[in-house]
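> Okay, sequence plus prediction incoming.
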Amino acid sequence: MTFDETTPDLTVVIPVHNSGPVLAPALQEWRRYLQSGRTEIIIVENGSSDDSYLTALRNAEDTPYISFQVLQSAKGMGNALRCGIAASKGRRVLLTADDLPFGFTDLEAAAALPEQPLLIIGSKAHPRSQAGRGLLRSVSTGGFKAARRLILGSRVGDSQGTMNVDGTWIRAMHQHFDDPGFLFSTQIVLAAEAQKQTIAEVPVTLTTVQGEKETSVKPRDVVKMALGLGRLRRQKRRFAVLPQSEAAAQ
């Protein structure tokens, strides 16, 4: 392994499910982009029926700046993210998608902040974001945002963007986040809000390919996620408790 065995500046966690066509090009982009510092990329395949796992193994090639791990978890985005967080070592942890939906605009916007808050969200809801999509996706996103505000009292615009979070905090908290699917990131936001942690939403630019994709989210999925928010509301008091490591530092 060519990677220097010290604490990485950044861990990138990439959940992978039936991602064969997009994963290899995305990992090539990561290798081109990361030409300094120390980064670990953790790929977590979860329940794929295609060759995603083999594709990940074939393309997990270390560079002087990047180390790779390829793991497997139970099916579900939340399960994959939890597995990747548990294995992470980075000072910051970026939870992102297999197809680089925003390119690197979320990372660049985060780096431009004068200070690094606990949680930085690559947010499609930011007024400077260029993330236009079809009508169905816009309605689904808007409906979920309204449900979060009504049920959870959340003031965050986008809980489904990329999550760039303090590594110590997320590793201390990750076992509290038990949703196996898409609500995992909403649990992160809920915990950060309940603990009154600093949160910043930064603008992103959707890639051309992503902008042309039709959503796979159906209206019934929005209903299911809204029902899931009711369960999250009951977790809010538990999420408000700081991790022991964070509480001791205060």
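Sure thing, it's come through.
> From now on I want contacts and neighbour counts done on CA atoms only, so please keep to that.
Fine.
> Where is the longest helix in the chain?
Longest helix in the chain by number of residues (criterion: DSSP state H): helix 219-239.
> Identify each buried residue in it, please.
By neighbour count on 16 or more other C-alpha atoms under 10 Å, the buried set for helix 219-239 is Val222, Met225, Ala226, Leu229, Leu232, Arg233, Gln235, Lys236, Phe239.
> same check, this time on stretch 52-64
Ser52, Tyr53, Thr55, Ala56, Asn59, Ala60, Glu61, Asp62, Thr63, Pro64.
> how close does the closest residue to Ile85 other than its chain neighbours sit to Ser52?
In space, and not counting its chain neighbours, Ile85 is closest to Arg171: 6.2 Å by C-alpha to C-alpha, 6 or more residues apart in numbering. When distance is defined by C-alpha to C-alpha, to the nearest Å, Arg171 is 26 Å away from Ser52.
> ditto for Pro15
Distance from Pro15 to Ser52, by C-alpha to C-alpha: 11 Å.
> Need the overlap of contacts for those two.
Glu45 (C-alpha atoms under 8 Å, 6 or more residues apart in numbering).
> What's the separation between Gly181 and Lys75?
From Gly181 to Lys75 the distance is 8 Å (C-alpha to C-alpha).
> circling back: ok, of the buried residues of helix 219-239, which one's closest to Leu107?
Checking those against Leu107 by C-alpha to C-alpha gives Phe239 as the nearest, at 26.6 Å.
> Let me know whether the closest one touches Val189 as I believe.
No: with contact defined as C-alpha atoms under 8 Å, Phe239 does not reach Val189; the gap is 10.0 Å.
> circling back: what is the longest helix of the chain packed up against?
helix 135-152, helix 184-194 (3 or more C-alpha pairs under 8 Å, 6 or more residues apart in numbering; DSSP states H and E).
> ok, structure two:
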Amino acid sequence: MGTVALTYVVPAHNSASAIEPTLRALAGRLAGRDAEVVVVENGSTDGTGDLLERLAAGWDHPGVSLRVLRSAKGMGNAYRAGIAASRGERVVLTADDLPFGFDDLDAADGVDPTVHPVVVGSKGHRDSDVDRGLLRHVLTRGFRLLRRLVLGMRTLDPQGTFVLAGDWARAVGPRLTEPGYLVTTELCFLAERSGVQPLEVPVRLAPAHRGHGSRVTARDVWQMGAGLAGIRRRHGAAVAGGVRGAAAQR
């Protein structure tokens, strides 16, 4: 199979209510772009896998192919599988409900991927429209400080959506070890340590995501701290130059 211009990687865990409208939106938006959508079902118990098989069997969108993969449960496991299978000159990592619509892609279309191989649809950008309440704002600031203290991270929102240079993504993919949501923080850490500063672009949060109260617990905060420490332990001393060099050889 040859390369395509763009790969969308969509993790799907218990996504039966969201994935079909997302695939319709992707088919419409990517028409004529020589694109592929790679959906990675991971540990669903709500029939998502069966639904994806039916959707794939009836897929009829010339110029936009659909592949369905499976991985162990977890966003990190799904993203690794999707990146490894990707063929795109650029690779988009998003969620099963497209939280920012296509703001991230629209912004990245104006960015040279050889200059900025990592573009982040960032809730931390000053021009983003992502009002989600005072408590979530305070927690976001706290997590940002924690990442800064533990990892020295400059990226404001490493848990946004990503538009990556394809070769860069496939070079860094095998280094990713986080099984869950911290995988994109790990990706940003690897980028920064190799001299690639992610470019954060503004996004607008979809209406369905607004007003959601935070469900973060003290246990979640502890787990994030432990996860960040694990990322630093695994990658802190041996990253510089490795990812950039691997991508340059491809």
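Everything's here; your move. What you are looking at is a predicted structure, and each value in this text was computed from that prediction instead of being measured.
> Show me which of the helices and strands packed on helix 219-239 of the first structure has the highest average neighbour count.
Mean neighbour count, computed with mean count of other C-alpha atoms under 10 Å, is highest for helix 184-194 among those, reaching a mean of 22.
> distance from it to the second structure after superposition?
Compared with the second structure after fitting, helix 184-194 of the first structure has a mean deviation of 0.6 Å; criterion: mean C-alpha distance after the TM-score superposition for the first structure.
> okay, the angle between that helix and helix 219-239?
40 degrees (axes from the mean of the first three to the mean of the last three C-alpha atoms, to 10 degrees).
> which residue is nearest the middle of the second structure?
Leu93 (3.3 Å; C-alpha atoms, centre = their mean).
> Now do the contacts for it.
Tyr8, Val9, Val10, Tyr79, Thr161, Phe162, Val163.
> Let's see that with 10 Å instead.
7-11, 79, 82-83, 120-121, 160-164, 184 (C-alpha atoms under 10 Å, 6 or more residues apart in numbering).
> Also His174 of the first structure?
Leu81, Arg82, Cys83, Gly84, Ile85, Ala86, Phe184, Gln187, Ile188.
> quick one: what's aligned to it in the second structure?
Counting by TM-score structural alignment, His174 of the first structure lines up with Gly173 in the second structure.
> what about that match, is that helix, strand or coil?
helix (DSSP: H, G, I helix; E, B strand; the rest coil).
> And the closest residue to Ala191 of the first structure other than its chain neighbours, how far from Glu246 of the first structure?
Spatially, and ignoring its direct neighbours in sequence, Ala191 of the first structure is nearest to Phe239 (4.8 Å; C-alpha to C-alpha, 6+ apart). Phe239 of the first structure is 13 Å from Glu246 of the first structure, where distance means C-alpha to C-alpha.
> do the same with Pro180 of the first structure
Here the criterion is C-alpha to C-alpha. By it, Pro180 of the first structure lies 25 Å from Glu246 of the first structure.
> what's around the residue nearest to Ile85 of the first structure, how many residues?
20 (other C-alpha atoms under 10 Å).
> which element is it on?
helix 167-173 (DSSP states H and E).
> elements contacting that helix?
helix 77-87, strand 92-95, strand 119-123, helix 184-194, helix 244-249 (3 or more C-alpha pairs under 10 Å, 6 or more residues apart in numbering; DSSP states H and E).
> List the superposition-based mean deviation of the first one with respect to the second structure.
It refers to helix 77-87 of the first structure. Per aligned residue, helix 77-87 of the first structure averages 0.6 Å (mean C-alpha distance after the TM-score superposition for the first structure).
> in that helix, what counts as buried?
So, applying 16+ other C-alpha under 10 Å, buried residues of helix 77-87 of the first structure: Met77, Gly78, Asn79, Ala80, Leu81, Arg82, Cys83, Gly84, Ile85.
> That helix vs helix 184-194, what angle?
Using the same axes, to 10 degrees: helix 77-87 of the first structure against helix 184-194 is 60 degrees.
> What span of the second structure is helix 77-87 of the first structure aligned with?
The aligned range for helix 77-87 of the first structure is 75-85, by TM-score structural alignment.
> The nearest residue to Ala172 of the first structure once chain neighbours are set aside - how many residues pack around it?
Once flanking residues are discounted, Ala172 of the first structure sits nearest to Pro243: 5.8 Å by C-alpha to C-alpha, 6+ apart. Using other C-alpha under 10 Å, Pro243 of the first structure has 16 other residues around it.
> Just put the buried residues of stretch 52-64 of the first structure in CSV and tack on secondary structure and distance to Glu5 of the first structure.
Putting those into CSV (DSSP: H, G, I helix; E, B strand; the rest coil; distance: C-alpha to C-alpha, whole Å) gives the following:
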residue, secondary structure, distance to Glu5 of the first structure
Ser52, helix, 27
Tyr53, helix, 25
Thr55, helix, 25
Ala56, helix, 22
Asn59, helix, 21
Ala60, coil, 17
Glu61, coil, 16
Asp62, coil, 12
Thr63, coil, 13
Pro64, coil, 11
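> ok, so of these, who is nearest Gly142 of the first structure?
The closest of the buried residues of stretch 52-64 of the first structure, once distances to Gly142 of the first structure are taken by C-alpha to C-alpha, is Ser52, at 31.7 Å.
> Can you tell me what the closest one aligns to in the second structure?
Using TM-score structural alignment, Ser52 of the first structure pairs with Thr48 in the second structure.
> Once you drop chain neighbours, what's closest to its match?
Nearest to Thr48 of the second structure is Ala16, by C-alpha to C-alpha, 6+ apart, at 4.8 Å.
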